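**Q** whatever this is, show me its structure:
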Amino acid sequence: MTIYTKRLAIRRLDLNDYTEYAALTAHKEVASGAGFDLISNPQMIQSALKRQLKASGTLGIFRGSKLIGAILLFERVGRGGRPDPNHFEISYFLAPDCWHTGYMSEAITGLLPVLRSASEIRSLIAEVFTDNQQSLALLKRLHFRFKAELRDPIVGRRKAIFELELK
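**A** As a prediction, the model looks like this:
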C-alpha cells in the first residue's frame, strides 16, 4: 500500500531499495542522527541496513521517484522483554537537502490516519536528541507529548522521549 500526500508518496521499502537507502543513510548528518556513525565496520552497516529493509515497518518517503527519507516503526519492548504490538516506536530521517521543507511533517501527518485505523496500535513513542531543535518542534506540532529526558547510554547525549496516543 502506498500513502500519497500533496507532495510525497510513502511506501514500504524492501531489499530492492538497498542502493538508494544506503546512499541516504551515508549522509554524515543522517548517519550521526540515526546512530549509523557508531558502526565502523562496512559489512556490519550493510547487514544493519538490510535487516531494516526486511522489517515491515521500514517506510520510504519519496518525492517523485527519488527516496528522500524514511520512517521506521518498531514494536516497543513490553513486559517480560517481549514485543508489544500495541505500542510502537517511530524514528525518521530525511536527506539534508530536504530539511526545512515540511516534508517530514507532511509524511508523518499522512501516515497517522493509517496507524490510527490499525486497531491494535495504541501509541507511538519518539526519542530525539535534545540538540535537534527541528525534530523537537516537529513532534510538538504533531501533538506528541513530552514524557521524559535522559542520557542515551550508548552515545552519551541527552534525549527527550515523546508519546502520541492514537486511541
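**Q** from here on, just use CA atoms for contacts and neighbour counts.
**A** Will do.
**Q** list the buried residues of stretch 43-63.
**A** Within stretch 43-63, the residues that count as buried by 16 or more other CA atoms under 10 Å are 45, 49-50, 52-53, 57-62.
**Q** I have a second one here; can you model it like the first so I can compare?
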Amino acid sequence: MLESKRILLRKIKLEDAQTLLKWGQDDLYHQTAGFERFTDLGQAQKAADQYQKRLYSFAIIEKKSQKMIGLVELYERGLDEQAGLLVTKDLGFMLDKDYWHQGLMTEALTIIINYAFNDLKQQQIWAGTFSNNEASQHILEKLGFKYIYTADFKQVSETIGFEEKYFLLTPDDWYDKMQLNTKS
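**A** Sure, this is the predicted structure:
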C-alpha cells in the first residue's frame, strides 16, 4: 500500500464496483477522463475485476473517510525492449468531482510518480489528457510534466472525435521539480 498524509493507494476491490457504477453513469467523467459508461452493477463489477488484474491500478482512498475518491494507474506503453518501452509507463488518473480543488490528485500523483521512478525504475512517464481538460493539464505541468504533442484522433476516425494532449516526465525533471518545491 502506498500512502501520504491524506490519502492512500490500494488495489481495487470488487466492493468498489458501486463507486465505479456511480462514475460510469455520470457524463462528466466520460467527457473529462474518457471513463467507461456503465448501465448496471454487473458491468461495474466486471470493470472492478479487470482493474484488480492490472498490476499498477490503484483506488485513491481518502484516509479520513476511508472512501474511494478516485483512480490512478500506470500502463505499459509496449513490451519492445529494444525501443526502451519497458522503462516507460503511461499514467491515467481520475478524481471524484466532490474532491476537486483540494490538492488530493496532486498528492496521489506524487505518490505514484515516486513509486514509478524509485521502485519500478522507470525512465519516462507519459500522460494524455483530452485537449479541453485544462485542470488535468495544469496538475501535470505543476508536477513537472512537459507538453510534447497533440494527437488528433478525429483524423483516424470520425466516430472517435477528440484530440488528446500528451505530456512527458523524466526522473531528472521530477527530481528538479521536487527540489524546487522543498526550497520554496
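**Q** include secondary structure when you put the buried residues of stretch 43-63 of structure 1 into CSV, please.
**A** Converted to CSV, the buried residues of stretch 43-63 of structure 1 look like this (DSSP: H, G, I helix; E, B strand; the rest coil):
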residue, secondary structure
45, helix
49, helix
50, helix
52, helix
53, helix
57, coil
58, strand
59, strand
60, strand
61, strand
62, strand
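**Q** dump these into TSV; add distance to residue 13 of structure 1 as well.
**A** What follows is the buried residues of stretch 43-63 of structure 1, written out as TSV (distance: CA to CA, whole Å):
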residue	distance to residue 13 of structure 1
45	17
49	11
50	10
52	9
53	6
57	9
58	6
59	5
60	6
61	9
62	11
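**Q** can you tell me which of those residues is nearest residue 106 of structure 1?
**A** residue 61 (10.1 Å; CA to CA).
**Q** now the residue lying closest to residue 20 of structure 1 once chain neighbours are set aside, what's its secondary structure?
**A** Spatial nearest neighbour of residue 20 of structure 1, chain neighbours left out: residue 67 (6.6 Å); criterion: CA to CA, 6 or more residues apart in numbering. Under three-state DSSP, residue 67 of structure 1 falls in the strand class.
**Q** ok, residue 67 of structure 1 - contacts?
**A** 20-21, 24, 60-61 (CA atoms under 8 Å, 6 or more residues apart in numbering).
**Q** hmm, which of those are common to structure 2?
**A** Contacts conserved in structure 2 for those, using both residues aligned by TM-score structural alignment, their matches' CA atoms under 8 Å: 20, 60-61.
**Q** so where's the longest helix in structure 1?
**A** Assignment by DSSP state H gives helix 103-117 as the longest helix of structure 1.
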